[in-house]
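1. pasting the structure only:
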């Protein structure tokens, strides 16, 4: 009586393709700029440092400001 053994399937290793830094850099700068603009509006756009008059932007980001722990009152 012979014992049959199961063989594991062979794994094929495919080398990962690298993305050149020149292709990523413009998108990284754009994403960083968008993040900085969003951070400004959520944290600073009110009171003496406001660039826009009125309370429209303040009311739009009000809940996000409190969620992130920034006081506004």
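-> Structure received. Source: prediction; values computed, not measured. Numbering: from 1, shown residues only.
2. CA only for contacts and neighbour counts going forward, please
-> Will do.
3. Pull out the buried residues from stretch 57-70.
-> In terms of neighbour count (16 or more other CA atoms under 10 Å), stretch 57-70 has its buried residues at 58, 61-62, 65.
4. ok, and here's another one to check against it:
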């Protein structure tokens, strides 16, 4: 049975586009991974004994996000 998977062709040249190398994507994936870890920390753990920033400002900014993601905060 023949394969029926079609490759998208460029309208200008009629050739398939070149694949994106992993080496080009890796720095962006690492950047966004670190950014996500920092955001999860601030939403999930930035209060009480593990607080890096004093005061309640960070808690108030991410309060609704905490409840939306299921983190207790009261």
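-> Happy to help now that I have it. Note that the structure is a prediction, hence the values are computed from the model and not measured.
5. what's the TM between chain one and chain two?
-> Superposed pair, TM-score by TM-score structural alignment, normalised by the length of structure 1: 0.79. Supporting alignment: 63 aligned residues with a CA RMSD of 1.8 Å.
6. Closest one of the buried residues of stretch 57-70 of structure 1 to residue 45 of structure 1?
-> Nearest to residue 45 of structure 1 among those is residue 58, at 6.8 Å by CA to CA.
7. Can you find the partner of the closest one in structure 2?
-> When the structures are aligned by TM-score structural alignment, the residue of structure 2 matched to residue 58 of structure 1 is residue 59.
8. In structure 2, what residue corresponds to residue 40 of structure 1?
-> In structure 2, the position corresponding to residue 40 of structure 1 is occupied by residue 41, as judged by TM-score structural alignment.
9. Give me the distance between its match and residue 27 of structure 2.
-> When distance is defined by CA to CA, to the nearest Å, residue 41 of structure 2 is 21 Å away from residue 27 of structure 2.
10. Would you map the helices across structure 2?
-> With DSSP state H as the criterion, structure 2 has helices at 22-44, 57-61, 63-69.
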